[in-house]
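J.: Pasted the sequence and its predicted model underneath.
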Amino acid sequence: TLLVVSASGTAAGLFTSLYGMIIYGVVFAVPFVALSLFPTQLKRLPRSGIWMETLKIVFGFIELAAAVKFLWVPDLEWKMGLLPRNVVLALFILIGIAQMAYLLGFYTFGSGKKMKPFRIGRGRFVGIVLTGLVLFPIGLSLAATPTYHYSNLPRLVDEIIEALVPPPPTEDYIARKEGWFVDDYVGALAKAREEGKPLFIDFTGVYCANCRVMERRVFPTQPVKEQFDKMVLTRLYVDKKDSLSRVFAQLQFERYQQATQPYYVVLDPADESTLADTGGYVPKGFADFLMSGMTAYNSRNQSSSP
């Protein structure tokens, strides 16, 4: 991700990449620097033993869950349909239950010491509690139907779900009902010129988590909807495996020097010049961004009118 951001060539992109790499390096260096400053603390570290074997197996379960999610991404991108979202969530739950059963002592691996069920130590108890806390929002997400707008789940639970599980699929048919032009830049541009409105472009991705968060959480808010009503809206996917997505990705990079999603642009349809643009997850300032684009459009048209 940092390489993609730096490839944009903008000052902000280069700074973000540099900042991210510095943080990445510092996080990895801190433990070694701390132990070199206080070498006697090494003696207090616990020796490897059964706890290390248990920890490795727990990490194995976590890697299995991560593998499922990473397999889901190309499946979604290539539209193979082998791993629907509900199947991915169900696999997460099965892996979590298997991990909890292991920590409870119902079974073991290899040469691991057989435990009596429910006779567990503090470390295993903490692992069971954490696993249960992770499984809870995943189970809620599996039971709740993902929608284009806000789900009926509590906001905190919704945020945890978004961090842990695949984003809900895009529901473009709902967007079309609300007046969006999906993957139709030419049609949206013609409509904006016909109605004398600015054009709002949403450069998005099929499996872009932040895109889904913006669509579900920010777009339906009243201040944003008020600004959307004054514009023609188009959503352009840049990561589908078709020629249109390649065209839209090239348009985003060549015109705006950006390759990340989501990326939002308000432009004047008369000459396709940019009135305002922003990117990423911007829940608080998004309505202001739209308003600035609308203000620039109005002032430009007022000055050009006789």
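T.: Everything's here; your move.
J.: use CA for all of it now, contacts and neighbours both
T.: Fine.
J.: how much space between Val5 and Cys211?
T.: Val5 sits 16 Å away from Cys211, going by CA to CA, to the nearest Å.
J.: of the two, who's got more company?
T.: Cys211 (22 against 19; other CA atoms under 10 Å).
J.: got the contact list for the closest residue in space to the more buried one that isn't next to it in sequence?
T.: Distances taken as CA to CA, 6 or more residues apart in numbering put Pro262 closest to Cys211, at 5.4 Å, once the chain neighbours are dropped. Going by CA atoms under 8 Å, 6 or more residues apart in numbering, Pro262 touches 202-205, 208, 210-211, 279-281.
J.: Where do the strands of the stretch 151-300 of the chain begin and end?
T.: Taking DSSP state E, counting those that start in this stretch as the test, the strands found in the stretch 151-300 of the chain are 181-182, 199-204, 232-237, 263-268, 273-279.
J.: neighbours around Phe92, how many?
T.: Neighbours of Phe92 (other CA under 10 Å): 25.
J.: Quick check: which element contains it?
T.: Per DSSP states H and E: Phe92 is located in helix 85-103.
J.: One more: Leu135?
T.: Here Leu135, judged by DSSP H and E, is contained in helix 122-143.
J.: what angle do that helix and helix 85-103 make?
T.: 160 degrees (axes from the mean of the first three to the mean of the last three CA atoms, to 10 degrees).
J.: for helix 122-143, the distance to its chain's centre please.
T.: Chain-centre distance of helix 122-143: 21 Å, with CA atoms, centre = their mean, to the nearest Å.
J.: let's bring in a second one:
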Amino acid sequence: MSPCLRRLPAFLSSLLTALLGALIAAVPMAALAGVAPSLPTSMTAASPVAPGPREAANLTAELVAMNRWATPGSTTVVALRQQIAPGWHTYWRNPGDSGGPTSLNWTLPSGVTASDIIWPLPERQNLGPLLNYGYSSEVWLPVLIAIPAAAPPGRTLRIQARADLFVCSDELCIPVSLDLALDLPVAEGTAPEARPHGPRITRVLAGAPRPGPLEARLTRAGETLTLSVAGGPLAGAKAVWFYPFVQGALDHAASQPAVAGPQGLSLTLKPGRRFDPAVPLEGVLATDAGAWQIRAEPGPALAGSAGGPALRPQETATVPPASPGLILKATLFALLGGLILNLMPCVFPVLAMKAAALAGGTHAPAEARRDGLAYMLGVLVSFLALAGALLALRAGGEAIGWGFQLQVPAVTATLALVMLAVGLNLSGLYRSGSGLQALGGRVRGGGAFLTGVLAVIVAAPCTAPFMAFALGAALTLPAVAALAVFAALGIGFALPFLAVSLSPALLRRLPRPGPWMLNLQRLLALPMYATALWLAWVFSRQSALAGVGLLALAALALTVALVLWGRRQTLDPPGTDRSVPLAAPLVAALSALVLTGLAARIAPPQVEAAALDARAWSPAAVEAALAAGRPVLVNLTADWCVTCKFNEATALETAPVRAALDRTGAAYLVGDWTRRDAAIAAELERHSRSGVPLYLVHTPGRTEPELLPQLLTPAIVARALDRAAADASSAR
């Protein structure tokens, strides 16, 4: 052994001592820098309105938050909860023939904004010859609250609102005004936890009427109106009711005879005292398949909207049923999506792990089958574990989607170190099993199982074609059916590797093990290092410079620990060199763990401006641009989504798209889902997506945007913008 190598253990021990000294010094500095959370203090002056419920005539009302705290630059959800005494009711946005809607007049800290109320579908309340739309017993009226990026963590936002509403019975109506308040802490470093009301608010948001892929026309013949609606979601509808937005536009108490057609349905309506034939009729179409906001332009009835059986009146909003056909379709789409997921840009590092498993594995048919099945088992266990966590968190009120784990800085930092450890193993600095044999599964399939787990870790943030529908549907299905869909996704993802391992003909084509495997092993370490750097970059977007520095120290401590451990493994017999005591790698590994925990608690910096002169996405920003007659290109993305970054580099950030934006005058809005954001999660769910990327092109005058593919080209984006501009111009 050369003198340099003999001195290596002593050098690393000295390095470890210095590193521990730096750690000891860093801990109090991190505390002084505000790493530990401080007690919340109000951002606003003291207010006489205290948080909590307020009681009025036959009503108790309060402001409740979906999550226990908010993060800077995010959108959270606050709801007005009304507990209404038996025999009394409040009203929808259109109260019907009497009463008045609930209104909220907000008093908010500087920079905080509130959306309009997201109205759940109302009940129909018959009062003799009158018909009202309202709520009884208990209702949640959600509102999106935008938190400014400059909101300092550790503070508490005092959210106040004056609620004006009518509380009525069949004989008496009482106007009520209540001053309500809610203290909403601002925190960083961890994902917001759901409050007790979170699950119910989530269900209200999921079931609220939303713009849908429906076309509507309103035809008048004397005192009769025919509302014809066509679109895929209406197929097989058995019940329907139309709720107009404008009070008095229709005779609310009149019946609404309806018939089905091969492509939609038709309702017969009676105009009200405020009906204007020159104005489109807007409202909510509720069926047993769901509820959608529609805008019916005056014109001839749509083809295929009549001629079928009569429909019954729909009483309440319903969630699309978990029919066997829907479950089967979602499962098949998940299987196809899992297959295609192997080809997505974000999964390229996984290909290296699979290549390692194939190259290092045995060619004996029995052992190859074992490896293939162990790999599939690792994939399935990991997919189902992530799916179970996702479903449980959403049931607990979290506004999250696929890839949610990389929205947590601690998870991102930990995965970066895991990938670093895999790379060091492939580089031969220590042994976990025996290099490629560990990944290939020579020891009872354990390595192949680990390969499946690591593959899912890297692939989970991605979505592929067919996955969007499958995952979106899975999140509306019962838990058992949803897990079956996720299992199909895992089977599709693991199927190519399994097919090779089960095919003797393909196995015979693989090269035999030999000295070339050592060089391949060193080469395959490079994608692992690249993945670790990518995860570190994602972490840098979730943390500040101090957090990145602590993560770098953690990576150094982990490297020292593994190198020292590798040194002990090479001794004969193992561990006989006293210059490398067992405590050294253990203390270094503990140092890495502590540093990682400290790094994950550092607050992130201010959000940087996006490229292409983009503005932050919000529903209000979309509406403002459309009101100005501008098309809108929406990019819902995340820094941990490699497919998103691939599209931005190869399509969105190109000269043809820049020219199309200039040519059409379109607004470019970017929604960043790197950290949790309830508004973005709601928008993804609105378009039946469970994760990013999502690309939309909105056209002025149209209720529904065009959805672009998940893999973009400059031509696809430019053509969509040109179509939107042409349609907007012709509509004028």
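T.: Now that the structure is in, tell me what you want to look at. Quick caveat, the model's predicted, so the values are computed rather than measured.
J.: Please report the distance of the spatially most central residue of the first structure from Glu162 of the first structure.
T.: Centroid-nearest residue in the first structure, with CA atoms, centre = their mean: Ala209, separated by 2.3 Å. Per CA to CA, Ala209 of the first structure is found 7 Å from Glu162 of the first structure.
J.: Over to Leu275 of the first structure?
T.: Leu275 of the first structure is 31 Å from Glu162 of the first structure, where distance means CA to CA.
J.: Kindly report the same for Asp242 of the first structure.
T.: Distance from Asp242 of the first structure to Glu162 of the first structure, by CA to CA: 27 Å.
J.: on that earlier part again, other SSEs contacting the helix holding Phe92 of the first structure?
T.: Contacts defined by 3 or more CA pairs under 8 Å, 6 or more residues apart in numbering; DSSP states H and E place helix 85-103 of the first structure against helix 50-77, helix 122-143.
J.: and it, which residues are buried?
T.: Residues 85, 88-89, 91-93, 95-97, 99-103 are the ones in helix 85-103 of the first structure that count as buried (16 or more other CA atoms under 10 Å).
J.: chain center to it: distance?
T.: Relative to its chain's centre, helix 85-103 of the first structure lies at 21 Å (CA atoms, centre = their mean).
J.: next one: stretch 297-305 of the first structure
T.: For stretch 297-305 of the first structure, the separation from the chain centroid amounts to 37 Å (computed by CA atoms, centre = their mean).
J.: Ok, stretch 290-306 of the first structure next?
T.: On CA atoms, centre = their mean, the centre of stretch 290-306 of the first structure falls 33 Å from that of its chain.
J.: list the contacts for the closest residue to Ala65 of the first structure other than its chain neighbours?
T.: The shortest distance from Ala65 of the first structure to any non-neighbouring residue, by CA to CA, 6+ apart, is to Phe92 (5.8 Å). Listed by CA under 8 Å, 6+ apart, the contact partners of Phe92 of the first structure are 65, 68, 135, 138.
J.: What lines up with the third one in the second structure?
T.: Just to be clear, that refers to Leu135 of the first structure. In the second structure, the residue matched to Leu135 of the first structure (TM-score structural alignment) is Ala525.
J.: do you know how far the residue lying closest to that match once chain neighbours are set aside is from Leu652 of the second structure?
T.: Nearest-residue entry for Ala525 of the second structure: Gly423, 4.5 Å, with adjacent residues in sequence omitted and distances by CA to CA, 6+ apart. To Leu652 of the second structure, Gly423 of the second structure is 33 Å away according to CA to CA.
J.: And for Ala726 of the second structure?
T.: The value you get for Ala726 of the second structure to Leu652 of the second structure, if CA to CA is used, is 20 Å.
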